[in-house]
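>>> Below: sequence and its predicted model.
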Amino acid sequence: MASVMYALLLCLTAGALSVVQGEDPYLFFTWNVTYGTISPLGVPQQAILINGQFPGPNINSTSNNNIVLNVFNNLDEPFLLTWSGIQQRKNSWQDGTLGTMCPIAPGTNFTYRFQVKDQIGSYMYYPVTAMHRAAGGFGGLRINSRLLIPVPYADPEDEYTVMIGDWYTKSHTALKKLLDSGRTMGRPDGILINGKNAKGDGKDEPLFTMKPGKTYKYRVCNVGFKNSLNFRIQGHPLKLVEMEGSHTVQNTYESLDVHLGQCFSLLVTADKERKDYYMVASTRFTKTVLTGKGIIRYENGNGPASPELPEAPVGWAWSLNQFRSFRWNLTASAARPNPQGSYHYGKINITRTIKIVNSASRVNGKLRYAINGVSHVESETPLKLAQYFGVADKVFKYDTIQDEPPATVEDKVTLAPNVVNQTFRDFVEIIFENHEKSIQSWHLDGYSFFAVAIEPGRWTPEKRKNYNLLDGVSRHTIQVFPKSWAAIMLTFDNAGMWNVRSEQPERRYLGQQFYVSVLSPARSLRDEYNLPETTQLCGIVKDLPKPPPYSA
């Protein structure tokens, strides 16, 4: 009897502890990264597969879930994944960039541990090492709303992840050699939708199936290399409901421009004739238009998709006007049970303005891309680790770039690790000014920012009167059209080392990126997690003793 009572006491104690701790659910994944042969454009080529899949598997999670993902690198070179758009609070240790982590060595494994805290929406992951993204290794990441937080639309019949992007038939090693030799990668060879391009010969298998009369959510992400893409579905309007973690005003579009690194959630209703239809992705702002197709099939449908594809818009003015139509849904709850519009960002005083100008130059005869005259160079020791171990002065200098770029940023380019020192919790305005003839796309890790304006010409302080200071969408990427500028605003309240980069992998690889160091003066666990025990060390910190951990 005593043993029974003891066992009962243990069970009750364990239950009480679990209630007290109230820990959020864990999701566990094991991924094997390998090479494989694919022929998406009819040419056999080496690809990077995750668990044998191209694109990689979806991560389907819910807000506040803890992700534990063990990655085995079976490639012949170092490999590292980043989680684009995931705001890892206080945890840049798991960000998956070369400035924060050592890459996973061949034949070894590493376990990512992070929480998708207070987020909802459509995101993606991809490799940041070498030119691995040109071989695959990318996929979708969903964060669903918790049941107690209502979404501003009825539950769809099903949800589909759509990875669109331009594609090269050259191997990732050949593309890297081109860049290392000082040349550009050139034009892509085609467009893929979920790793395929329908031939239209009647033998194409459908990517997705819809039941007549039902509504579906399509999570569309541009995971490409060079080009903005216009996405559309034959005969089916697209209702935009979410963009990079924010519920939007639910406008309906015939097509949407999806720029590099961006993700949209769209509602599509199967209310047309029962047959096949093409979903189409085609390049924008290019002389030669590349087009990719995928089949959507109505259940029990009868008939092939029409060969007449819906036309894409022309010119970037159309795309600019579409950007201006995007609005934050101020009446919807987000990941937490409070209205999104309760954060009145337009009433916060700006404490710092950073103007970023991108440029393309030649350094010692080789192509380099720069920001305010500095072209970022990766260091053997990740910047965050050098900072944590107290040897930052041996690896990089702070504030290599200034808040105001030099008058002629193309004249002199410096090659160096590029780190901006940012005061914790300051409210900052960042201006991306594009003097080039090509469109740019920018991403900021660890944060969402308010996209308040995109306009042609050069930015001046007087342009602030044109900002949307009420319902600009909170997101993590923004495009900058040729000879134009874009403005974003945010509070740097997430301590860590965070990457700001071009979403064109070629430009990122050749220097168009920088890091923002956000240190908490308190050095407290309330603001930033300690270095995880499982962290891989490399460079000059490999054999150094670990510093004392932060205290509560």
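Received, thanks.
>>> hey, let's count contacts and neighbours off CA atoms from now on
Fine.
>>> ok, now which ones touch residue 498?
92, 444-446, 515-518 (CA atoms under 8 Å, 6 or more residues apart in numbering).
>>> An error on my part: the question was meant for residue 375.
368-369, 413-418, 510-513.
>>> gap between the closest residue to it other than its chain neighbours and residue 372?
Spatial nearest neighbour of residue 375, excluding adjacent residues (CA to CA, 6 or more residues apart in numbering): residue 511 at 4.3 Å. According to CA to CA, to the nearest Å, residue 511 and residue 372 sit 11 Å apart.
>>> Check residue 549 too.
For residue 549, the distance to residue 372 - CA to CA - is 36 Å.
>>> Show me which of the two is the more surrounded one.
Taking other CA atoms under 10 Å, residue 549 and residue 372 do not tie; residue 372 has more neighbours (25 against 12).
>>> Take this one as well and set it beside the first:
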Amino acid sequence: MCNINLLILTLISILSTNVFVVKSEDPYLFYTWNVNYATLSPLGVPQQVIQINGKFPGPTINCTSNNNIVVNVFNHLYEPLLFTWNGIQQRKNSWQDGTLGTNCPIQPGTNFTYHFQVKDQIGSYFYYPTTALHRAAGGYGPLTVHSRDLIPVPFDRPEDDYTVLVGDWYSKGHSNLKKLLDGGRSLGRPDGIIINGKSGKSDGKDQPMFTMIPGKVYRYRICNVGMKNSINTRIQGHSMKLVEVEGSHTVQNVYDSLDVHLGQCYSVLVTADQTPKDYIFVASTRFTKTPLTATATIRYVGGKGPASATLPEAPVGWAWSLNQFRSFRWNLTASAARPNPQGSYHYGKINITRTIKFVNSAGSVDGKLRYAVNGVSHIDPETPVKLAEYFGVATKVFKYSLISDEPPSGAGDKITMAPNVITAIFRNFVEIIFENHEKSVQSWHLDGYSFFPVAIEPGRWTPDKRTKYNLIDAVSRHTVHVYPKSWAAVMTTLDNAGMWNLRSMLLERNYLGQQLYISVLSPENSLRDEYNMPDDNLLCGLVKNMANPKPYSI
């Protein structure tokens, strides 16, 4: 009898051990999106706006680090559609990037399912449509990635968590704006600013957009989802403690206002420590001759009295903004998801293997306005460059590296229109210089990666400028701005195989060619480095009827 009991106990022990060692996938979150047009009035004028499930802005993707996200998109528009997940790194998976260089668009009346993982990420992000000029019609929404319960964050859990999507807006409608650009003209000055799809008047009649309980602390996730302008944000009578920038916890400096440039996201903590009544959240354009302003009401629970009619003023000049950028520091003591590889923690000690300098420019091609990078204005071929590369027909679709690492003298005097794809060696540590010779602020975003913006300075870049770099605690992020007649330097390890979009976040510049793709190929053709093309991937152009290539294996 004892032997039988011992055998049973042994079997239970073996079974129990097997249960614990079986590898299970991280949790899945499923979303179904119905994308359609609606008539709304963000600036008080009826116009066509893109809604998702009847919402503008669209629904929040609210997830936790390492979650698998599945989004089934039904396109009810009359035009092809794609979404990109701004700042989500898509490890080994540029198949889900949602740009016209990586994906065939979702045709009207059809659907497509995105599947990606927010691998080792936390923070504040947003999604938006990349096709045509759809971002000018909306279609954007927040994407929030929380830390797992076992990973502490460097501040107490706030009473509530608010998303604030701010941006400039045109009342002409995206179709009319597209006609302007296709006709060779510029979009001109936006008509106003909106906050979460609305433009408050701060006249005491606005319904509160946010509420706060006296004495409590709140997290505001502020993203600039606009098209042309940097935005300054501030809260009447309150200071803001910065705690996170695009997925990185920061040293917790306190600010009266924050400049948020195109494509950027910031998290701040706000304490409800003022007299209980209404207060105004203010967003206004920066570096414009006549600022555009929008407001939202913050109401204290139980408070009495309207907000003051006197709004806090924005700072003046970009020197103030530059000094604010210099004050941002990565919190190196915080426990959180970190960018790969591990060596990135000590980026200042990694030898640079390649320096690439990009110069933005504007010009005319056949009498029409175009924008370029190092003299090449990108056009999207019918066959996405990622698919052309994967199916082995790249030479029929585009030429690699039309631009060199150093722009030619007088870059921008002549503009060539072509697919702009450069190659990169897998796991190289690169230094990218963005040099802005123009009079407006530029903003650049790199898909698939976070990078370290080690310096932004006036003038032209030269190798001796490296003495000005922050090589210790630059904030790891995915979007960097460049002031007029200035340069910015970023560093990153190209360890994420795939085809990745580097783009201007200024909508008309992006649409008219100021972007390129970086092809990062693993020499191993292994699933350890890059996923195979999904079985349900949309095919178009030259590869539409081609047999799938031999899949990668481990």
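Yes, it's here. Just so we're clear, the structure is a prediction, and the values are computed from it rather than from any experiment.
>>> before we move on, the earlier item: dump the contacts of residue 498 of the first structure into TSV; add secondary structure, neighbour count and distance to residue 484 of the first structure as well.
Shown next, in TSV, are the contacts of residue 498 of the first structure (DSSP: H, G, I helix; E, B strand; the rest coil; neighbours: other CA atoms under 10 Å; distance: CA to CA, whole Å):
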residue	secondary structure	neighbour count	distance to residue 484 of the first structure
92	helix	26	31
444	strand	24	19
445	coil	25	23
446	coil	27	26
515	strand	26	23
516	strand	22	24
517	strand	23	27
518	strand	20	29
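>>> now, which of the contacts of residue 375 of the first structure sits nearest residue 381 of the first structure?
The shortest approach to residue 381 of the first structure among those belongs to residue 417, at 10.8 Å (CA to CA).
>>> which position in the second structure aligns with the closest one?
In the second structure, the residue matched to residue 417 of the first structure (TM-score structural alignment) is residue 419.
>>> So that match belongs to a strand, correct?
No: Residue 419 of the second structure is assigned coil when assessed by DSSP: H, G, I helix; E, B strand; the rest coil, not a strand.
>>> Report the contact partners of it.
By CA under 8 Å, 6+ apart, the neighbours of residue 419 of the second structure are 377-381, 398-399, 516.
>>> now the helices for the stretch 201-350 of the second structure?
318-327 (DSSP state H, counting those that start in this stretch).
>>> meant to ask about the second structure
Along the second structure, counting by DSSP state H, helices occupy 2-21, 174-182, 318-327, 385-390, 507-511.
>>> Out of those helices, flag the one nearest residue 42 of the second structure.
Closest approach to residue 42 of the second structure among those (CA to CA): helix 174-182, 13.3 Å.
>>> mean distance, that closest one to its aligned residues in the first structure?
With mean CA distance after the TM-score superposition for the first structure, helix 174-182 of the second structure departs from the first structure by a mean of 0.3 Å once superposed.
>>> Just give the nearest non-adjacent residue to residue 315 of the first structure, would you?
Residue 315 of the first structure's closest residue in space is residue 285 (CA to CA, 6+ apart), at 6.7 Å.
>>> Map the one you found onto the second structure.
Using TM-score structural alignment, residue 285 of the first structure pairs with residue 287 in the second structure.
>>> list the contacts for the residue nearest in space to the middle of the second structure?
In the second structure, the residue lying closest to the centroid (CA atoms, centre = their mean) is residue 86, at 2.8 Å. Each residue near residue 86 of the second structure by CA under 8 Å, 6+ apart is listed here: 125-128, 263, 447.
>>> Out of those, name the ones that lie in strands.
125-128 (DSSP state E).
>>> Of the residues you listed - the most surrounded one?
Neighbour-wise, those (other CA under 10 Å) top out at residue 125, 26 neighbours.
>>> Which residue is the nearest non-sequential neighbour of that residue?
Using CA to CA, 6+ apart, the closest residue to residue 125 of the second structure is residue 143 (4.9 Å).
>>> For the aligned residue in the first structure for that neighbour, list the residues it contacts.
Residue 143 of the second structure maps onto residue 141 of the first structure when the alignment is built from TM-score structural alignment. Contact analysis of residue 141 of the first structure by CA under 8 Å, 6+ apart lists 58-61, 122-125.
>>> Brilliant, that's me finished.
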